[in-house]
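Engineer: dropping the sequence and predicted coords here.
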Amino acid sequence: TQAKSELKAWLSWATRCRLAPFKKLARTLKQRLDGVVRGMLDNRSNAYVEAMNGLLQQAKRAARGFRTARNFIAIAYLRMSKLKHLPSNPLERAVPKSNVLIHRCL
């Protein structure tokens, strides 16, 4: 494909470049060439992974003061799952939005 041939041309230039970071990047990309080309052709983005990382960092900040890693993991799961039925205030009761189910929950 055109993407693969153009990437190979750039890798050829980068391996001959005098800058060590470019050489290192070229070696890494050569090792993962098929995956990189597939990602380019599929128009994939790492936005989803970055969003999850942001939520995880929020959970980490919120979990400060908890004593165990287990508590941090619980906070991370709660933050990342985006549950809609939980109250915003932890002292409120969790009530479903549907009026049909209210008599069962209270």
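Structural biologist: On my side now, so go ahead. Residues are numbered from 1 along each chain as shown.

Engineer: use CA for all of it now, contacts and neighbours both
Structural biologist: Noted.

Engineer: so where do the strands sit in this structure?
Structural biologist: Ranges of strands within the chain: none, based on DSSP state E.

Engineer: mind jotting down where the helices sit in it?
Structural biologist: Ranges of helices within the chain are 2-16, 20-31, 33-41, 47-62, 69-81, 102-105, based on DSSP state H.

Engineer: then this one, side by side with the first:
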Amino acid sequence: MKRHEKGILRWFVSNITNGLQEGINSLIQAVKRKARGYRSVRNFISIIYLVAGGLDISVAPANT
């Protein structure tokens, strides 16, 4: 218990479990693999928000 005291007490402040943090890290690592070639941190962060937010950017078919 003493060895993990800081982590246990941190949960009461943030309410974020290690599993959630690992999931977010995994998502960011996947985006990092997809975002090769982006030259700025700003673009990388934008891609993270795009993927994490689940925004659907597909184009709707035109009514003809």
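Structural biologist: Received, thanks. The model shown is predicted, which means the values in this text are computed figures rather than measured ones.

Engineer: quantify their similarity with the TM-score.
Structural biologist: A TM-score of 0.64 describes the superposed chains when it is computed by TM-score structural alignment, normalised by the length of the second structure; 60 aligned residues with a C-alpha RMSD of 3.1 Å.

Engineer: related to what we said a few turns ago, quick one, which of the helices of the first structure gets closest to residue 93 of the first structure.
Structural biologist: helix 102-105 (9.6 Å; C-alpha to C-alpha).

Engineer: wait, residue 79 of the first structure sits on residue 55?
Structural biologist: Yes - counting by C-alpha atoms under 8 Å, residue 79 of the first structure touches residue 55, with 6.6 Å between them.

Engineer: tell me the centre residue of the first structure?
Structural biologist: Centroid-nearest residue in the first structure, with C-alpha atoms, centre = their mean: residue 49, separated by 1.9 Å.

Engineer: map it across to the second structure for me.
Structural biologist: Matched across to the second structure, residue 49 of the first structure falls on residue 21, judged by TM-score structural alignment.

Engineer: corresponding residue for residue 80 of the first structure in the second structure?
Structural biologist: Residue 80 of the first structure maps onto residue 52 in the second structure, by TM-score structural alignment.

Engineer: what is the burial count for the closest residue in space to its match that isn't next to it in sequence?
Structural biologist: Leaving aside its chain neighbours, residue 52 of the second structure sits nearest to residue 27 (7.4 Å; criterion: C-alpha to C-alpha, 6 or more residues apart in numbering). For residue 27 of the second structure, the neighbour count with other C-alpha atoms under 10 Å is 14.

Engineer: before we move on, the earlier item: out of the helices of the first structure, which is closest to residue 87 of the first structure?
Structural biologist: helix 69-81 (12.2 Å).

Engineer: and the closest one, what's buried?
Structural biologist: Burial within helix 69-81 of the first structure, assessed by neighbour count using 16 or more other C-alpha atoms under 10 Å, is assigned to 72, 75, 76, 79, 80.

Engineer: closest to residue 34 of the first structure among those?
Structural biologist: So of these, ranked by how close each gets to residue 34 of the first structure (C-alpha to C-alpha), first place is residue 80, at 31.1 Å.
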